[in-house]
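K.L.:
Sequence isn't available, so here's the structure alone:
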């Protein structure tokens, strides 16, 4: 789908929506890089935010606890390249979904993940999240990791530092407003990273996550093709890229229903990353 069609389809969804509320999904992997980043100043949340619901049995333990809204992020080191795969032992894999949340496709993906008791990462766009905050709350409440994928999905390498900060910071704000925690992971749209993105992400307390296996589901290649790419690319530490918005994602919805039980039967543990403290 062309870029203008991509954004038009998403903006049609931006009618008002009620605030959702739930807890947080902490998640983490080992930090790396060379330069320490200073804390970013952030404004205080408005009075419209609801009180978070009690954590469910599936919720991951929060990294930062239940501190005040817009708290200064944890200091991270600046990486020079994104994380491409999961480190450690065992047959672990990570499923990730970009560009949502979408009111039609995302709930079906969440239902399938819940059916098999699996956690995943969702890298959300702010302009989608603002109209679907209840889905962000559901993601967190069910133990998934909600990551930052910018506000409008721009090509960051064409933007100045101030514009990149705005894209990232606004999205972190809307995520925090939805369920009370700022994101700890960031993914650059199109996988196009630059020094500013790494630096600003670290300042905001976010690690950069890329992927190992691309399903190319955004091209709508057919359900069978998506399933084959996931199953043939499966290996310990693999991070799989899929999408739950940005176009017709019915193939992606059908595909996960097929490849997820296959991966589990093959001995893979579908999990989310943890950053060592």
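P.N.:
Arrived safely. Computed from a predicted structure; not experimentally measured.

K.L.:
alpha carbons only for contacts and neighbour counts from here, please
P.N.:
OK.

K.L.:
elements contacting the longest helix along the chain?
P.N.:
Criterion DSSP state H: the longest helix present in the chain is helix 161-179. Applying 3 or more C-alpha pairs under 8 Å, 6 or more residues apart in numbering; DSSP states H and E, we find helix 161-179 packed against helix 126-129, helix 133-141, strand 145-148, helix 195-203.

K.L.:
second one coming, line it up with the first:
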């Protein structure tokens, strides 16, 4: 997706923060063993001590729902805040990638994840996914979770309910056709949710997922800076935001190659959340 198709990210982040504040302070929810959130103190992840441990044998184990999922999902509750963190056994973290898939960068990210037997979440834009369905099929084959990131990456809080529904529904359809399942997770562009967005995503069977650590790779700050953001923010339950499209993501590709083995060697479980099914 061309960068100039989006509104300026910094401006949208400011607008998104205001919109999100109106919907309720995010960061106070963690996803535990079931679908109901538990409240925690809202705090940003800071630098953590990282003793060197053997890589975990459970790095591919999902957080919940250890059996094969059934076809019919339980009715999705309407949230008032997105999930910012997840809970799981040990030092669990989740890596997420937005705005793709992009044939220039996404395959390299998938290659690195496969090399280390790690699964991640990809929040895809429908118009990108529609042209790169083979990459969604590969994500399915390799056990990654694909979430909905709207069709064209708009600021949803400025759209009508019908437009919001169209953005989400069209993307869910493409994901289902290419990935094999409808998405169960949604991330609002620029982190901007409001009541209508929460209601519509729930109607479409999706839960809202935000993030704990922003790598700020969309600013192309340099590979070392991206690595530092991840390693300094690493902590149990952290959700890391990166990008595999929307601009030049070569720094994001190189950064993943550096920080992923370090996180694993430090004893982190890089995995994906699972929703409970009825």
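P.N.:
Perfect, I can see it now. All of these numbers come straight from a predicted model, not from anything done at the bench.

K.L.:
circling back: average gap between the longest helix of structure 1 and structure 2?
P.N.:
Helix 161-179 of structure 1, aligned to structure 2 and superposed, deviates on average by 0.5 Å (mean C-alpha distance after the TM-score superposition for structure 1).

K.L.:
who touches the helix or strand that that helix is followed by?
P.N.:
Helices and strands here follow DSSP states H and E; after helix 161-179 of structure 1, the next one along the chain is strand 185-186. Strand 185-186 of structure 1 is contacted by residues 123, 146, 147, 148, 149, 201, 206, 207, 208, 209 when judged by C-alpha atoms under 8 Å, 6 or more residues apart in numbering.

K.L.:
what do you get if the cut-off is 7 Å, keeping everything else the same?
P.N.:
147, 148, 149, 201, 206, 207, 208, 209 (C-alpha atoms under 7 Å, 6 or more residues apart in numbering).

K.L.:
Next, the mean deviation of it compared to structure 2.
P.N.:
Relative to structure 2, strand 185-186 of structure 1 is 0.4 Å off (mean C-alpha distance after the TM-score superposition for structure 1).

K.L.:
Just send the helices and strands packed on helix 161-179 of structure 1 back as a markdown table, with mean neighbour count too.
P.N.:
Below are those laid out as a markdown table (neighbours: other C-alpha atoms under 10 Å):
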| stretch | mean neighbour count |
| --- | --- |
| helix 126-129 | 25 |
| helix 133-141 | 25 |
| strand 145-148 | 30 |
| helix 195-203 | 23 |
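
K.L.:
nearest to residue 106 of structure 1, of the ones you listed?
P.N.:
Proximity to residue 106 of structure 1 (C-alpha to C-alpha) singles out helix 133-141 among these, at 7.8 Å.

K.L.:
got the angle for that closest one vs helix 161-179?
P.N.:
80 degrees (axes from the mean of the first three to the mean of the last three C-alpha atoms, to 10 degrees).

K.L.:
For helix 133-141 of structure 1, enumerate the helices and strands it packs against.
P.N.:
helix 161-179 (3 or more C-alpha pairs under 7 Å, 6 or more residues apart in numbering; DSSP states H and E).

K.L.:
repeat that with 8 Å
P.N.:
helix 106-115, strand 145-148, helix 161-179.

K.L.:
for the ones you listed, which one ends up most surrounded?
P.N.:
Mean neighbours per residue, mean count of other C-alpha atoms under 10 Å, is largest over those for strand 145-148, with a mean of 30.

K.L.:
Tabulate the helices and strands packed on helix 161-179 of structure 1 (JSON lines), appending distance to residue 30 of structure 1.
P.N.:
Output for those, formatted as JSON lines (distance: least, C-alpha to C-alpha, whole Å):
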{"stretch": "helix 126-129", "distance to residue 30 of structure 1": "26"}
{"stretch": "helix 133-141", "distance to residue 30 of structure 1": "21"}
{"stretch": "strand 145-148", "distance to residue 30 of structure 1": "16"}
{"stretch": "helix 195-203", "distance to residue 30 of structure 1": "13"}
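
K.L.:
Quick one: the strands in structure 1, in order.
P.N.:
Under the criterion DSSP state E, strands of structure 1 are mapped to 35-36, 77-78, 92-98, 121-124, 145-148, 185-186, 207-208, 213-214, 239-243, 269-270.

K.L.:
Please work out which residues of structure 2 line up with the fourth one.
P.N.:
Meaning strand 121-124 of structure 1. Mapped onto structure 2 using TM-score structural alignment, strand 121-124 of structure 1 spans residues 121-124.

K.L.:
Give me the mean distance between that stretch and structure 1.
P.N.:
Mean for stretch 121-124 of structure 2 is 0.1 Å (mean C-alpha distance after the TM-score superposition for structure 1).

K.L.:
For that stretch, what is the distance to the chain centroid?
P.N.:
The chain centre lies 5 Å from the centre of stretch 121-124 of structure 2; the measure is C-alpha atoms, centre = their mean, to the nearest Å.

K.L.:
And for stretch 162-171 of structure 1?
P.N.:
16 Å.
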